[in-house]
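Q: compute the structure for the input listed below.
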Amino acid sequence: MEKIAMIGGGSWATALTKILSENGARVGWWMRSKDDVQHLQHTRHNRRYLSSVAFDLTRVFPSTDLEATVKDADWLVLAVPAAFVKEALDKLDRDSLKSKRVISAIKGMIPGKNVLVTDYVAERFRLPHTQLGVVAGPCHAEEVALEKQSYLTIGGTDMLLAEDFSQLLRNRYTKAYPMADLDGIEYCAVMKNIIALTSGIAHGLGYGDNFQAVLVSNAVQEMRRFVHAINPQARDLSASAYLGDLLVTAYSQFSRNRTFGNMIGRGYSVKSAQMEMNMVAEGYYAVKSIHELNKKLNVSMPITSAAYHILYEKISPAVELEILKEKLR
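A: Next up, the predicted model:
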């Protein structure tokens, strides 16, 4: 029986715990809230996210003790918002992950440091990248709860690690495949949230399907330019790990980044949108990280720049989209 330490109590952590535990793994599940842990122990449900999912407590072990959860695990799966990764993991000793294989299920970057989650983990715990992987693909947590057919890609520099974790995720409604592209998949997962957020802004302003399609097709070109500049490698961005993830995040009703952007387009302030959603939209933080990284690369990124101007320079969404639409083809 594989032993997993799941770090995070949100919807994606809940969905992955469902898949892994139902596939036979033992999942130690760390949550920050003592009340949430106690509720799960007594009812078998996560009261905050995907509350319809019932967990087998002979395989799932909720806890607020991070060190104990991590200690007995073979795998560590990170599924907290990127903004909270440093706060959570800095409680651990630098050697505590020495023998672990670490998977990031986070589609964001460490704010302030502007680094990928896997790069932060590698530096903080002195791990080789061969011990790290990333989960990507068009797969909303809400559809996992409903057991809708889903596809995942495990990116890594070690294909054995990627294949091993893929096997842990495969079941009748989830297909998972390994791919030898850690950085590219992770950067694209970050950028698709920026695109989804901008797509939401456009929708909130009343732009239609025609514009949305042009926006997303231009976004693929923008992602290709940026990822090639920061990590040149032959990669097919039409694969589901890249394009599929972008499409579902840009168009789906379950996309929190699209929802957040839609609220901004309708006139909400950033703070009021965040408060009403009560969930983290990774794209908000990702915009600043990618924008700052691009100051050195100087890649043409009109969509990311537009989102940055709206969210951080408080330019009117209507004015900024008028400027952006002239740059798209």
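Q: could you use CA atoms for every contact and neighbour count after this?
A: Will do.
Q: and the helices in the stretch 201-329 of the chain?
A: 209-230, 245-251, 256-265, 270-277, 282-297, 302-312, 317-325 (DSSP state H, counting those that start in this stretch).
Q: show me the contact partners of the shortest one.
A: This points to helix 245-251. 136-139, 189, 192-193, 195-197, 199-200, 216, 255, 257-258 (Cα atoms under 8 Å, 6 or more residues apart in numbering).
Q: number of residues surrounding residue 276?
A: 11 (other Cα atoms under 10 Å).
Q: so how far is residue 269 from it?
A: Distance from residue 276 to residue 269, counting by Cα to Cα, to the nearest Å: 11 Å.
Q: again with residue 302
A: Relative to residue 269, and taking Cα to Cα, residue 302 is found at 22 Å.
Q: which of those two has more residues huddled nearby?
A: residue 302 (17 against 14).
Q: who's in contact with the more buried one?
A: 222, 324, 327.
Q: go again with 10 Å.
A: Shown in contact with residue 302 (Cα atoms under 10 Å, 6 or more residues apart in numbering): 218-219, 222, 308, 323-325, 327-328.
Q: what do you get for residue 258?
A: Residue 258 touches 193-204, 249-252, 264, 281, 283, counting by Cα under 10 Å, 6+ apart.
Q: please repeat the previous calculation with a cut-off of 7 Å.
A: Neighbouring residues of residue 258 by Cα atoms under 7 Å, 6 or more residues apart in numbering: 196-197, 199-200, 249-250.
Q: want to put them side by side, so please do this one too:
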Amino acid sequence: MSQHRPARAAVFSAGSWGTAAAKILADAGTTVIVHARRSEIADAINHHHRNPSYFPDVDLPTSLTATTDPAAALKDADYLVLSIPAQSLRASLATWSPHIGPDTVIVSLMKGIEQGTGKRASEVIAEVTGVNANRIAVLSGPNLAREIMDGQPAAATVACPDEAAARRFQAACHTSYFRPYTSTDVIGCEMGGAVKNVIALATGIAHGMNLGHNAAAMLITRGLAEAIRLATAMGADPATLAGLSGIGDLVATCTSPLSRNRTFGSHLGQGMTVEETTAVTRQTTEGVKSAEAILNLARAHDVEMPITQIISALLHEKISLDEAAAALMQRPPKPER
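A: As a prediction, this is how the structure comes out:
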């Protein structure tokens, strides 16, 4: 990156979190181009400085532009910031990969595990692009997009094996309302972000069934234990799960009505089927897509994840809602640690 120009970031794509991330970067002084799939979204961002599909009421920085051309978005980009559904990452990245520059750092905002392979987003990125791990970073934390768009305070962890690269991206997205911290524990950040979505489905179900705050606190706490067990078995530092990308993200996603996964779970808890809930849920709910992949990872690493197991069974209609609630309480008692 030249010392004589601001950092340049290409944000793919113009969804809820992608738009929020683009706003953060632009507010931090980074030059931002958003890649939108639909020309009407790109035109609205360029001419009206708004994203009508997600935040029609929020003005975007005038320095933020958009395009439907991936090559144009990636031209001279210091950062490729990826905010797309985890299950479409591989195919999309294969299309975009030829346009990625030799020094571009790829930053994943994704919080899902690929079905079939059990790979984390950073692993898929490395596999598809051939980019060295030192050029692949992860941004993860308690980051509800609506609150960020409103300028409410938030923080996150930027994880990259190359500390210097993490610090550069930290500077590129540090604003008065958004505080990024750095880490080298990519596995811990990604697994915290993925597992919390499944636990949020469980707390949403408890909310929908009116099971109370004690039940929610129990699920959050025992869900954190599941995330720590799996992440550390995969090589993460357990301390990462006590940070922003672990318990921080878990609490926000499990307790906020703005959370997609909690909302999806709440619909299930009120008696809607998975199909009915999917039909009324406009945005990607990563926990639904990733639950079985996470459970398969747990089995491969010989890790017990009872909440994840129950949620996966419920999503695949192997057990009923009442059976799921009963199963969560009928676990054999044992020492907490």
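Q: for the two chains, what TM-score is obtained?
A: TM-score for the superposed chains, counting by TM-score structural alignment, normalised by the length of structure 1: 0.95, backed by 328 aligned residues with a Cα RMSD of 1.6 Å.
Q: quick revisit: determine which two of the contacts of helix 245-251 of structure 1 are furthest apart.
A: Spanning the widest gap among the contacts of helix 245-251 of structure 1 are 136 and 200, at 21.1 Å by Cα to Cα.
Q: neighbour count winner among those two?
A: residue 200 (29 against 25).
Q: pretty sure residue 259 is one of the things the more buried one touches, is it not?
A: Yes - taking contacts as Cα atoms under 7 Å, residue 200 of structure 1 lies within contact range of residue 259: 6.1 Å.
Q: where do the strands sit along the stretch 1-150 of structure 2?
A: For the stretch 1-150 of structure 2, the strands defined by DSSP state E, counting those that start in this stretch cover 8-12, 31-35, 65-67, 79-82, 105-108, 136-140.
Q: find me the equivalent region of the fourth one in structure 1.
A: It stands for strand 79-82 of structure 2. Under TM-score structural alignment, strand 79-82 of structure 2 corresponds to residues 75-78 of structure 1.
Q: now that stretch on structure 2. Mean distance?
A: Its aligned residues in structure 2 lie a mean 0.3 Å from stretch 75-78 of structure 1 after superposition (mean Cα distance after the TM-score superposition for structure 1).
Q: what sits up against that stretch?
A: 3-8, 70, 100-106.
Q: chain center to it: distance?
A: 14 Å (Cα atoms, centre = their mean, to the nearest Å).
Q: if you count neighbours, what's buried in it?
A: 75-78 (16 or more other Cα atoms under 10 Å).
Q: on that earlier part again, and the contacts of helix 245-251 of structure 1, which is closest to residue 231 of structure 1?
A: The nearest one, if we look at those relative to residue 231 of structure 1 and count by Cα to Cα, is residue 189, at 14.4 Å.
Q: counterpart of that closest one over in structure 2?
A: Under TM-score structural alignment, residue 189 of structure 1 pairs with residue 193 in structure 2.
Q: what about the closest residue to that match other than its chain neighbours, how many residues nearby?
A: Of all residues not flanking residue 193 of structure 2 in the chain, residue 111 sits nearest, at 5.0 Å (Cα to Cα, 6 or more residues apart in numbering). Residues within reach of residue 111 of structure 2, counting by other Cα under 10 Å, total 28.
Q: next: residue 275 of structure 1.
A: Using other Cα under 10 Å: residue 275 of structure 1 sits among 11 other residues.
Q: between the two ends of stretch 144-163 of structure 2, what distance do you get?
A: Note: stretch 144-163 of structure 2 ends 26 Å apart using Cα to Cα.
Q: that stretch aligns to what range in structure 1?
A: Going by TM-score structural alignment: stretch 144-163 of structure 2 matches residues 140-159.
Q: many thanks, I have nothing further to ask.
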